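J.: Attaching a predicted model along with its sequence, questions to come.
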Amino acid sequence: MRKLIAGNWKMNGLASSLAEIEALKGLTGKAACDIVVCPPFTLIENAAKRSKDSTVIVGAQDCHPEASGARTGDISAGMLVDAGARFVILGHSERRASHNETDAIVASKAVAAHKAGLTTIICIGETRDERDDGKAIDVVGGQLRGSMPASAASSNMAIAYEPVWAIGTGLVPTIEEIEEVHSSIRQMLEERLGDDGRLVRILYGGSVKASNAAAIFRAANVDGALVGGASLKAAEFAEIISAAA
C-alpha cells in the first residue's frame, strides 16, 4: 500500500512560509509516497499554486458541515476545494478538546467533505488517563465508529491514530502499542467496510520526527503519518518522507 505522509501546520505560517513548500518540492521530487501539506486557511490557495505539477498535495485543517450560510468565521468544504485543497483533517484532538467537537460533529463534517470531493483524514486517539486505565482500544474504537460516516471508503478517507498524550510532548508509544491499536482499527474498518477496509490507510501521529519515523513505518498496519511540528520545515519533513520509502 502506498504510504501517505501528511503535514499539519496548525496555526503556524505566513506568506513567507510558502518557501518551505518550494523547498519540499525540490527535496522530495518523485516521492514513493503521497505527500500532503495542510497549512492554515489563509495559505491554501497560494500553497496549491506553489505545489502545482509536483507530488505535493495541499489539504486543509477543518471544514464546516454546512455548504454555505450565516456561519461567521467558518469555511465550507466547497470553499476549500475552490481554493485548491484536496484533503482535509477532521476531528483532531485539539479541536475535539477546545471546540467541543463530538464524534457526530466530525462525522457530519466528513459527509460534507466527501460530497465536495475532499479526502478526509479522521483523527482518533486516547488521553494518558484513558491509556493508563486500559481503555485505549475502547476509546479509539468508539471514536472511529462514531466519526466515520456512511460515505466512507478507502478512496476518500484515511484514519489517523494520534494518542493525545503523544502530541507535541516528545512521548511516543512503543511499537508494540502502536501495532496493537492499528491492528484493532484495521479490524474495525474491515467489519464496517468489508474488503475495502483493508485498503484504508491508517496513519500514526504524535511526536513523529526524522529520528523515529523509519521504525514507526515498519510497524504492522502503519500506512503513513500525520506530522505536526516536524512538517513546518521542509528539510526535516523530507527526512520523514524518505523514511517511508
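T.: Arrived safely, thanks for sending.

J.: contacts, neighbours, all on C-alpha from now
T.: Noted.

J.: for this protein, what's the longest helix?
T.: Ranked by residue count and defined by DSSP state H, the top helix of the chain is helix 175-193.

J.: In that helix, which of the residues would be classed as buried?
T.: Of the residues in helix 175-193, those buried under the neighbour-count criterion (16 or more other C-alpha atoms under 10 Å) are 178-186, 188-189, 192-193.

J.: all helices for this structure, in order.
T.: 18-28, 44-50, 77-83, 93-98, 103-116, 128-132, 136-147, 175-193, 210-217, 234-243.

J.: Reformat these into a markdown table and put distance to G59 next to each item.
T.: Written out in a markdown table, the entries for the helices of the chain read as follows (distance: least, C-alpha to C-alpha, whole Å):
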| stretch | distance to G59 |
| --- | --- |
| helix 18-28 | 13 |
| helix 44-50 | 7 |
| helix 77-83 | 8 |
| helix 93-98 | 17 |
| helix 103-116 | 12 |
| helix 128-132 | 29 |
| helix 136-147 | 19 |
| helix 175-193 | 23 |
| helix 210-217 | 21 |
| helix 234-243 | 16 |
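
J.: Go ahead and confirm A77 touches T119.
T.: No. Between A77 and T119 no contact is recorded; they are 10.5 Å apart, counting by C-alpha atoms under 8 Å.

J.: Find residues that contact each of these two.
T.: Contact with both A77 and T119 is made by residues A113, according to C-alpha atoms under 8 Å, 6 or more residues apart in numbering.

J.: still on that earlier bit, other SSEs contacting the longest helix of the chain?
T.: helix 136-147, strand 201-205 (3 or more C-alpha pairs under 8 Å, 6 or more residues apart in numbering; DSSP states H and E).

J.: okay, those, which one's buried deepest?
T.: Ranked by mean neighbour count, the helices and strands packed on helix 175-193 are led by strand 201-205 with a mean of 27 (mean count of other C-alpha atoms under 10 Å).

J.: Can you name every helix or strand that that strand contacts?
T.: Contacting strand 201-205 under the criterion 3+ C-alpha pairs under 8 Å, 6+ apart are the following elements: strand 4-8, strand 157-161, helix 175-193, strand 224-227.

J.: can you list the ones you listed in CSV and add distance to A210?
T.: Putting those into CSV (distance: least, C-alpha to C-alpha, whole Å) gives the following:
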stretch, distance to A210
strand 4-8, 12
strand 157-161, 18
helix 175-193, 16
strand 224-227, 10
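
J.: this is the comparison structure:
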Amino acid sequence: MYAVFKRELFSFLNSLMAYITIGVFLLACAMLLWVFPDTSILDYGYAELNGFFSLVPFLFMFLIPAITMRSFAEERREGTYVLLATRPLSDTQIILAKYLACVVLMVFALIPTLVYYYSISELGLPKGNIDTGAVIGSYLGLFLLGNAFSAIGIFSSSITKNQVIAFAVAVFLCFFTFSGFDSISKIFELQALGSVLVNFGINEHYQSISRGVLDTRDLVYFITFVLVFFGFTKLAIGGRKW
C-alpha cells in the first residue's frame, strides 16, 4: 500500500499541474484576505481570521477535485489500473493509498497559509491579540473538511475515465454536501425536518468545530462521511472489476 501511496503522491508532485493548482489556491487566498475590499482583513479592522475560514471551503471545492480527479480516471484511461488490480492489494488498500496521497497534498496546500496567522498576530494591537484556540479549531475543521472532500473526489474519479467529468462531478457533490442541505432545510424551516436536514450538511459541523469547540458528534460525522464515500468508491471499482 505504501508503494501505491508514494507513487500517487510523487506522480502528482512531479507534474506542473500540482504547483499550478496549489499556487492558484494560495494566490486566491491571499487576494481574498488582503486585497479585495469586501473580504480584506485590513478593511475589516479586527485581528481575526473568520473571513478566511469562511472563504476557504469554497476554494476547497475546486482545489481538492483538481487534486483527486486523476486518481482513478487516469488509471482507467491509460489502462494501468489492470496492473494495479493484479497486485496483492485489496480494493480498500488501493482506495486508502490514493486517498491519503490526496490528503497529504491538501495539507501541503494549507501549510503556507499559517503565515496569515503570524501576520495577523503581529499586526494586532497589542501584538498576539488573536484567538489562537479558535484558529486551531478552524484549521482542524479545514483538515476534516478536506478529508471529506477528498473522499468525494476519489469516488467521482472512480466512476469515469474522463478527468474533466470527474472534476465536475466532484465540484457539484462538494458544493451540495456543504451548502445544499442548508438551502433545502429553509423550505422546511417551520418544521422539525429542517433542523434534521441541516445536520446532514457538512457546513453545520464545520462551523461547530471552527468555533473552537471539539464535539465528538462532529468527529463521528466526518469519519462516517468519509467511510460512506469509501464504500461508494469500493462498489464502483468492484463493479467494474467484475
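T.: Ah, there it is. None of these values were measured; they are calculated from a predicted model.

J.: Send over the TM-score of the superposed chains.
T.: Comparison of the two superposed chains (TM-score structural alignment, normalised by the length of the second structure) gives a TM-score of 0.28, and 104 aligned residues with a C-alpha RMSD of 5.2 Å.

J.: Out of the helices and strands packed on strand 201-205 of the first structure, the one nearest A48 of the first structure is which?
T.: Minimum separation from A48 of the first structure across these (C-alpha to C-alpha) falls at strand 4-8, 14.3 Å.

J.: The closest one versus helix 234-243: what angle between them?
T.: With axes from the mean of the first three to the mean of the last three C-alpha atoms, to 10 degrees defining the directions, strand 4-8 of the first structure sits at 160 degrees from helix 234-243.

J.: separation between A148 of the second structure and I184 of the second structure?
T.: When C-alpha to C-alpha, to the nearest Å is applied, the distance between A148 of the second structure and I184 of the second structure equals 20 Å.

J.: between the two, who's got more neighbours?
T.: Set A148 of the second structure next to I184 and count neighbours by other C-alpha atoms under 10 Å: A148 wins out with 25 against 13.

J.: my read: that one touches V226, true?
T.: Yes. Counting by C-alpha under 8 Å, A148 of the second structure sits close enough to V226 to count as a contact (5.5 Å).

J.: So which residue is smack in the middle of the second structure?
T.: In the second structure, the residue lying closest to the centroid (C-alpha atoms, centre = their mean) is G146, at 2.3 Å.

J.: and that one, what element?
T.: Using DSSP states H and E, G146 of the second structure falls within helix 132-158.

J.: what do you get for C29 of the second structure?
T.: In this assignment (DSSP H and E), C29 of the second structure forms part of helix 16-30.

J.: export the buried residues of helix 175-193 of the first structure to CSV and tack on distance to G205 of the first structure?
T.: Conversion of the buried residues of helix 175-193 of the first structure to CSV gives the following (distance: C-alpha to C-alpha, whole Å):
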residue, distance to G205 of the first structure
I178, 10
E179, 13
E180, 15
V181, 12
H182, 12
S183, 15
S184, 16
I185, 14
R186, 16
M188, 19
L189, 18
R192, 23
L193, 23
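
J.: So L100 of the second structure sits against V4, correct?
T.: No. Counting by C-alpha under 8 Å, L100 of the second structure sits too far from V4 to count as a contact (10.2 Å).

J.: can you tell me how far I184 of the second structure sits from F222 of the second structure?
T.: Distance of I184 of the second structure to F222 of the second structure, computed by C-alpha to C-alpha: 20 Å.

J.: How about Q163 of the second structure?
T.: Q163 of the second structure sits 26 Å away from F222 of the second structure when distances are taken as C-alpha to C-alpha.

J.: of these two, who's got more company?
T.: Neighbours were counted for Q163 of the second structure and for F222 using other C-alpha under 10 Å; Q163 has more, 22 against 19.

J.: what separates that one from G146 of the second structure, distance-wise?
T.: Following C-alpha to C-alpha, the distance that separates Q163 of the second structure from G146 of the second structure is 19 Å.

J.: count of residues packed around the residue lying closest to L27 of the first structure once chain neighbours are set aside?
T.: Distances taken as C-alpha to C-alpha, 6 or more residues apart in numbering place A238 nearest to L27 of the first structure, at 6.4 Å, with adjacent residues excluded. Burial measure for A238 of the first structure: 22 neighbouring residues, criterion other C-alpha under 10 Å.

J.: who's in contact with A238 of the first structure?
T.: The contact partners of A238 of the first structure, by C-alpha under 8 Å, 6+ apart, come to L24, L27, T28.

J.: Looking at those residues, state which has the most neighbours.
T.: Neighbour counts for the contacts of A238 of the first structure were taken using other C-alpha under 10 Å; the highest belongs to L24, which has 24 neighbours.

J.: returning to that earlier point: of A77 and T119 of the first structure, who's got more company?
T.: More crowded of A77 of the first structure and T119, by other C-alpha under 10 Å: A77, with 30 against 23.

J.: Quick check: buried residues in stretch 234-242 of the second structure?
T.: Across stretch 234-242 of the second structure, burial judged by 16+ other C-alpha under 10 Å covers K234, L235, A236, I237.

J.: Contacts made by it with the rest, please.
T.: With contacts defined as C-alpha under 8 Å, 6+ apart, stretch 234-242 of the second structure is touched by D91, T92, I95, F155, S158, I159.
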